[in-house]
Structures are given as C-alpha cells and as structure tokens.
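Asker: Structure here, sequence nowhere to be found:
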C-alpha cells in the first residue's frame, strides 16, 4: 500500500523497489490462504485500501462479481464478509492499477528476494539480499507484518522437535497428512485458532479438535448495530485502566438498557483508542496487557458471523472442546501424544452458549497433532530472523518499552538504541503496536500507509 500511494502521488522521478520473498506480492499470510472458508473479519464496506475513498473495495468487488463471478460470492453487499483470497487479489489490483496510472518517470521494481541486512549511513542505506545482491537506496520502509508465534512454555521442550508438533500454523504441513479421525490440539483460542478449526472442517476432518488457552475465551462474532454516541472524551478520560474499564462497563449497561448492543459501545471507542492508549502511563499500559488485554481482544477483534456459526456447530456437536488452562507437558509414543493440562477453575459462556468452565484441576488429552495458534510473537528481542538480528546488533532499532513492537516516532520513523530518530528507516503496522496499540487492522494500516507515503514524498526521496 505504501508503494501504491507513492506511485499515485509522486510528481518527480522515483524508483520504488518492493522486496518480497514470497512468490505473490501483496497477499501475505492472511490473504494468501487457500481456504475459501477464511473470511475477512471486517465487512466489505469497511475494507477499502484508501482512507479517503471508503467504498473503493466494495465497488471493486461488486465489479469483479459482474465481470468474473467465479471469484466472489453472489450479491456482495456492504455488510458481506467476503473470502480473504479475494482481498488478496484486490491488493494486487490496487498496486497494478497504481503502477499503470503512475507517471512515466515513477517506476516500480518487484524483487523476489529477502533482505537480510540494512546498513544506513548519512546518505541512505545499503540493503543486502539473501542472494548476495546489494541495493543502494535513500529511504527504507520495513513493512514486516507479523512474525510466527513462540513455542508455549513447558519445562521439557523436547516435544517441540517432534513431527507431531507444528510451530507455525500457516505452514504447508500444518493440516496435511492427517487421518480423517485424528485428534488435534490447537494451542490458543483466538482468531488463528478459528482459522485452523474451520479449515479442518472444510477439508472434511471428523476427529476431535481440542483447544487450550489460559482463559478459554473465543472471539465474539460481529453483529450489525446502529452507531453509538461517543461517551468518552480524550481530555477528561481517566489515566488508569481500572477507571477506564469501569466506565466502559457502565456504558455497556446503559446501552443494553436502551436496547443497544455492547458492540456499538466498543466500536464508538475506535476513533480515540490510540489517543487513550498514548496518554496512559507506562505502568497502566502494562496493567492493561496483564489483566485486560485478553478481554479487549475477544470483544474488539471479532469474527464473521459465518465462521462463528461453523464453530458453534462444532462446539454443540462435541467435535470441538475448549479447555481453559496451561500445558504442563507432553508424553509422546509411536501412535500419539498425551498432553497434560493444568486447568483453571473458571466458568463462563462462549458465544455458542456453551459453558467453558473447568471442574477438574488436571486433564490429559491424547492427540495425533499439536498446532501452535497462540498468535504472533511481538518481542523483537526474541526474533532469529537475520534482518532483525542485523538491525538490533548494530543498534539501528530497539524494542519499545513494552516489548510488543519497535520504538517509533509519531511519523513512523524508527528510533535507534540511543533514542535517535532515524532519517532513513520507517515502519508501519504491527511494529508500531507499542506506540499505537490499535495498528493491525486495515482501517489503521491504510491511514499509516497514506501518511507514510506523504512523509517520504515530502522529503523528496
């Protein structure tokens, strides 16, 4: 998207080099899925790539429906949740159209390769690729997206080398070579887990699907509601999490009393969430991450009704079982692995109306495969990727104070180990989580992409 904005807006000679190691540029992990059951978690009317043209994606997908109906479901409306595969095609189309419409002296070079080191200096930076090629550039945008999850903590980690364990849920082998009746354990109960569960369903899997996470909470489904008036003012809002949570809960009660859904209350916070986050003291941000984060995520990052219905059916039929607790250890033999769980004594209902509490303290589940769906690792100090290691070892980047992203200036410029703002390195999306908190969804990223392009063009890259 940054490349598309540069192509559209540049008025002077410009060479844009887009480096991507995957065969297809633009799709990434989310939109490169092969499963048609993987739907966008946001309706079509809110998925435009351009903040100043909110219906751009809706118009595009409706046009595609007419010209090539096999690509999209029939009758796409503003509230339709379309397959993620289609959004990948949309992003590619946006880039292609921007390239075609760009000025003659504004060029895009697609480079199928991987950057393994960046060496900034006073005049720009030298990028080294995995093939040994070096590129000389003036500015660098690290559009890194999300990184794989870390392995869950256990005392004996030897099982994590087993062929029965899949550390990366989007790897090609995650759901391959399974017998139809094999039992599977999915670690984590968020959106990634739901993706794996519905993919298993789509490929006809009939075996048990066990899910384990600390709280056993599932993301709630979307429900279309009327807009709710803003009830918090950034200037007067409390600067501590306890008071903020209390205010939101009270407002939810008020909304329900007026026959309004709680989702509308949370949605009304979206325009000011980043500001509320930024004015919290570091101590309060840490408190949020420890105590509130999981509840915010399951209520705020919701799933499409279609996926929620599929998961509800699996829960009701007993094919899926959700466990709240932690993994204590693994005991593998030649036929399966016994996973020991220490369970939490809690009780709550998931959106299928099922009780997700636990009555016993320990349980052992026997499965043929364990897949890590715990979500992306955000602590850049833990990454073994050569590019991140290179930048960290030279002090060109540093983690934010919460270790959930990189330290960045308001304009997206990266801070080095001494806190100096880079004039060469910039980023957007998930790496800015520590500063912005809400920075992983299209509505936030499209604004950052447009602003970053303007920033770079203003510097006459």
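Answerer: Everything's here; your move. Owing to the predicted nature of the structure, the values given are computational and were not obtained by experimental measurement.

Asker: For the rest of this, base every contact and every neighbour count on C-alpha atoms.
Answerer: OK.

Asker: all helices of this structure, in order?
Answerer: For the chain, the helices defined by DSSP state H cover 2-9, 56-67, 84-101, 191-202, 241-257, 262-268, 273-278, 282-291, 293-300, 305-317, 386-393, 433-436, 442-458.

Asker: could those go into JSON lines alongside distance to residue 343?
Answerer: Output for the helices of the chain, formatted as JSON lines (distance: least, C-alpha to C-alpha, whole Å):
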{"stretch": "helix 2-9", "distance to residue 343": "45"}
{"stretch": "helix 56-67", "distance to residue 343": "44"}
{"stretch": "helix 84-101", "distance to residue 343": "35"}
{"stretch": "helix 191-202", "distance to residue 343": "19"}
{"stretch": "helix 241-257", "distance to residue 343": "27"}
{"stretch": "helix 262-268", "distance to residue 343": "29"}
{"stretch": "helix 273-278", "distance to residue 343": "32"}
{"stretch": "helix 282-291", "distance to residue 343": "18"}
{"stretch": "helix 293-300", "distance to residue 343": "17"}
{"stretch": "helix 305-317", "distance to residue 343": "19"}
{"stretch": "helix 386-393", "distance to residue 343": "36"}
{"stretch": "helix 433-436", "distance to residue 343": "31"}
{"stretch": "helix 442-458", "distance to residue 343": "36"}
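
Asker: Kindly reformat the ones you listed as JSON lines containing mean neighbour count and distance to residue 118.
Answerer: Below are these laid out as JSON lines (neighbours: other C-alpha atoms under 10 Å; distance: least, C-alpha to C-alpha, whole Å):
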{"stretch": "helix 2-9", "mean neighbour count": "22", "distance to residue 118": "19"}
{"stretch": "helix 56-67", "mean neighbour count": "17", "distance to residue 118": "35"}
{"stretch": "helix 84-101", "mean neighbour count": "19", "distance to residue 118": "25"}
{"stretch": "helix 191-202", "mean neighbour count": "20", "distance to residue 118": "31"}
{"stretch": "helix 241-257", "mean neighbour count": "15", "distance to residue 118": "39"}
{"stretch": "helix 262-268", "mean neighbour count": "19", "distance to residue 118": "39"}
{"stretch": "helix 273-278", "mean neighbour count": "18", "distance to residue 118": "30"}
{"stretch": "helix 282-291", "mean neighbour count": "15", "distance to residue 118": "31"}
{"stretch": "helix 293-300", "mean neighbour count": "16", "distance to residue 118": "34"}
{"stretch": "helix 305-317", "mean neighbour count": "17", "distance to residue 118": "41"}
{"stretch": "helix 386-393", "mean neighbour count": "17", "distance to residue 118": "7"}
{"stretch": "helix 433-436", "mean neighbour count": "22", "distance to residue 118": "22"}
{"stretch": "helix 442-458", "mean neighbour count": "19", "distance to residue 118": "18"}
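
Asker: okay, pairing it with this:
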C-alpha cells in the first residue's frame, strides 16, 4: 500500500489495447497535482499490440474499416488519419476494398496505439514494466502486485485488462497431444510453417482465427486440401459492398425475453430487405444498442442468448476483412477448401497420417478423414479464464474474483468493480475490456472497448481527485 501522502499508484495488468487505452486516458489531460503513478504490466516490448495487433503477418488485417477504429471515442477518425498518412499503393496495394474503405494490416493499428502512448512513456507519466504478473494479493487496504524479474509493486487500484485464454484441446483430439501434426494454442505464422505445401489439413473452427490461418497458409504457398469444420458449419461473413444505414429502436418497448428481441430483429431484416438494405445495416443497429439491450434482459435471458443465439450473432457481427474473404472464396471455388457442419468424435495417428472421425450435423453419419495436420482455432475459452494464469486463480481462491453469470468473463458491477465470492464489489479491483462483457454485453468492438477504457479512467480520476487512496476505499465501503 502506498504510504499516506504519496500519490496513488494504479497498476494495470495487461498492456494490449485495453490496458494501453486505460493508461493513456488516465494520463491524458490530468490537470494539476495528484496525477497517480500509472504502471502497466505487459511482457511484450510494445504497449498496445497485445496478441491481435502485434502480429507481423501481412495477411492479418483489421476486420472493420479503419474509420471504425480509434483510441478516442470523441475522435473516431484518429486511426484513419494515422493510417492514411502511412499506407500507400506502393507499400500496401490491397489495403482498400472495392468501395475505397481502408482495411490496414493489424500491425498498423498496434503501431498507432504505441505511437499515441509513447509521449506518456517518454515523460514518465506511464511506466511500462515488461514483465508477467505472477500474483496479486491484498496488502492492507490496497494491493501488492508480484511479477517475474521485478520487485513487487504496492498499488491502490488494480485494473485487470487481460485477454481470454486460448481454447483448450478438444477432448476428441486428446490422443494427438504432443503429436507433430497437431497445431493448437499458437496458430501464428511461425507455427504454420510446419504445414507443407501439399499437406492435407483439418481446421477445427470456422471463425476469424480460422480465416487468418487459411489466409496465412495461402500466402505461405500451401496448395493441399483444407477441411474446415464447426458444429453448425457457420463461417464469418464479409462486409457489405457499400455501407448502408438502417434506423430502428430495439429497446422500446423493452424486450423481456431473448425470443422477443430475436423476433424484432427478424422483422427488421424483412423490412430492410424490402427497402433494398442488407442485413449488415440491421445488425449494426442492434450492435449500437447492444449494451442497452443487454441491461434490459434478465440474466436467464442473457444465458439463452449466449447458448442459442451467440454462434449466429458472432459470424455476422465479427466480419472478416475483404482481402481475407477473397482468399477463402477463391479457395472454395478452386475446390481446395471445404466447409462443413460436423463435430469431432475421435482421432488417432499412424504412419499414414492422422485419422479423424467426424459426425455430420446434416445426417448424423460418421465421416472418416485422413490428414497430415490438425489446426485448432476454436476461439477463446471464456469459462477457463480463472484457471488461465496463477494470479487470476489466486484472486479467485482469495474470494476476490468470480465468473459472470453468463460465462463470458469475470463478474463485475456497473462501475466495473470485480464482484467477489461474497457477491459484493471488491474495493480497488477493476475489470477492463472484453472480460467485463458479461455485465455490459456488447464489449468486443473497438468503439465499445475504447469507451469502457475511458469510463474506467474517469472513475479512477474521480476517486483520486476527491482526496487520496483513502477516499477510494471509503467510496467503495459506501457501495458495499
């Protein structure tokens, strides 16, 4: 705990986009004395990239137009201006789609975040500890953050801005654990160099990661057959050829059930179609109202959405970049890529390859396939977040962290304070970014994550401005 009279210390665990945005908004525009010490724990050398935006793979692109990406909710074209100043037909001839919208490589966005935060690092307003956090524990009224290779840090407020863990190995693939033909966890370009040009490949999953994998394999010269499976056979959709708008209020009257909300969306889809407007605009309208809709629904109805609607929502909500979509469509047209609805039933390996048993969703029949490589891209393990890192499991065991009721992340209240095992807000422990999705609903897109980071920064500023760390504790006591 900081000594009485010291300026408060804010520890941010995780220096991807969310953590970097919280730190930047905390440091920016802090007038007068009392600016806290802001320390970001991030093992990577550059803040802001995280897993998504630190990639150097040229086929990995942001999945929305650059005009929809910004660190600043009040300046939505910030990244677009940055990208347009640096991207030219010479250094990225495929950056724009047919409508002229810019879809930069993901590393460009990571560089943009680093560019924005650099002045605060240079001035000392933000400290970057290039270390992994190993433990977070109560220390008096505050916290103590332990990390590898660095001294412990007393902190008044801890902000958890970590990401979801990789999906675990599907049970049916357990016999392949340790096999050279299995690529799971790390599916980046270096891991994919193990795939030979003519290898027969099974991709488990049809989402954005699967699309990245297939695009990377294509760039690396792979020409063998690829079978991509998911339980429903759904794959991420592309963007509308031309941006459109659709106006609808899905919050009035407030929906009481998931079925009511789904009915309204279907009615709007028919109305839009009659007007020559595509589904993209309708679902964009739903997304803009996503947090309000989520708050209106009871927890039981939120669970129904997660269980029954989310797979369909995700493939329409999280769209692939047009450059990646072209790669997939070409591979399908050429017969190199097949996408089916099937589930894993078993796997074994011998000298002839990896033998996979699948169950077809269409007719329930067993499908036998022999491949050379199996690549697992089944997405994050939302329910496994508390077991993903020792410091998270330690906070859980101490009663400071719990899973949210929908299984999408960590439980927190409307101000983003973690909810402990006693069902009460935990003083000085905040959840930032997608891990708070269970409380806020739509919290995966860049605009929502930016706004959430700004909200947390404003909350911390308000607490610090009132007096000192002691004031924060008193305010939290009033809530509990």
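Answerer: Nice, thanks for sending it over. All of these numbers come straight from a predicted model, not from anything done at the bench.

Asker: on that earlier part again, show me the one of the helices of structure 1 that comes nearest residue 131 of structure 1.
Answerer: helix 386-393 (13.4 Å; C-alpha to C-alpha).

Asker: hang on, the earlier thing: so which of the helices of structure 1 gets nearest residue 378 of structure 1?
Answerer: helix 433-436 (8.7 Å).

Asker: what range in structure 2 does the closest one sit on?
Answerer: Matched against structure 2 by TM-score structural alignment, helix 433-436 of structure 1 falls on residues 437-440.

Asker: next one: stretch 257-264 of structure 1
Answerer: The aligned range for stretch 257-264 of structure 1 is 274-281, by TM-score structural alignment.

Asker: likewise stretch 289-304 of structure 1?
Answerer: So stretch 289-304 of structure 1 sits over residues 306-321 in structure 2, by TM-score structural alignment.

Asker: what's the answer for stretch 16-34 of structure 1, then?
Answerer: Using TM-score structural alignment, stretch 16-34 of structure 1 lines up with residues 38-56 of structure 2.

Asker: mind listing what's buried in the matching stretch?
Answerer: 38-44, 46-50, 52-55 (16 or more other C-alpha atoms under 10 Å).

Asker: Give me the contact list for it.
Answerer: Residues outside stretch 38-56 of structure 2 that contact it (C-alpha atoms under 8 Å, 6 or more residues apart in numbering) are 9-21, 23, 26-27, 106-111, 113-114, 117, 125-133.

Asker: what's the span of that stretch from first residue to last?
Answerer: 28 Å (C-alpha to C-alpha, to the nearest Å).

Asker: what does stretch 28-47 of structure 2 give?
Answerer: Start-to-end span of stretch 28-47 of structure 2 (C-alpha to C-alpha) is 16 Å.

Asker: Can you tell me how far the aligned partner of residue 112 of structure 2 in structure 1 is from residue 62 of structure 1?
Answerer: Residue correspondence to structure 1 (TM-score structural alignment): residue 112 of structure 2 is matched to residue 90. Using C-alpha to C-alpha, residue 90 of structure 1 is found at 12 Å from residue 62 of structure 1.

Asker: How about residue 134 of structure 1?
Answerer: Residue 134 of structure 1 is 43 Å from residue 62 of structure 1, by C-alpha to C-alpha.

Asker: and if you look at residue 277 of structure 1?
Answerer: The gap separating residue 277 of structure 1 from residue 62 of structure 1 is 37 Å, by C-alpha to C-alpha.

Asker: Could you point out the longest strand of structure 1?
Answerer: strand 320-332 (DSSP state E).

Asker: and it, what does it pack onto?
Answerer: Applying 3 or more C-alpha pairs under 8 Å, 6 or more residues apart in numbering; DSSP states H and E, we find strand 320-332 of structure 1 packed against strand 209-213, helix 305-317, strand 337-343.

Asker: mind putting these in a markdown table, distance to residue 157 of structure 1 included?
Answerer: As requested, these are exported to a markdown table (distance: least, C-alpha to C-alpha, whole Å):
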| stretch | distance to residue 157 of structure 1 |
| --- | --- |
| strand 209-213 | 18 |
| helix 305-317 | 30 |
| strand 337-343 | 13 |
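
Asker: mind checking which of these is nearest residue 263 of structure 1?
Answerer: Across these, closest to residue 263 of structure 1 is helix 305-317 (C-alpha to C-alpha), at 13.6 Å.

Asker: Using the aligned residues only, give the average distance of the closest one to structure 2.
Answerer: Aligned to structure 2 and superposed, helix 305-317 of structure 1 gives a mean residue distance of 1.0 Å (mean C-alpha distance after the TM-score superposition for structure 1).
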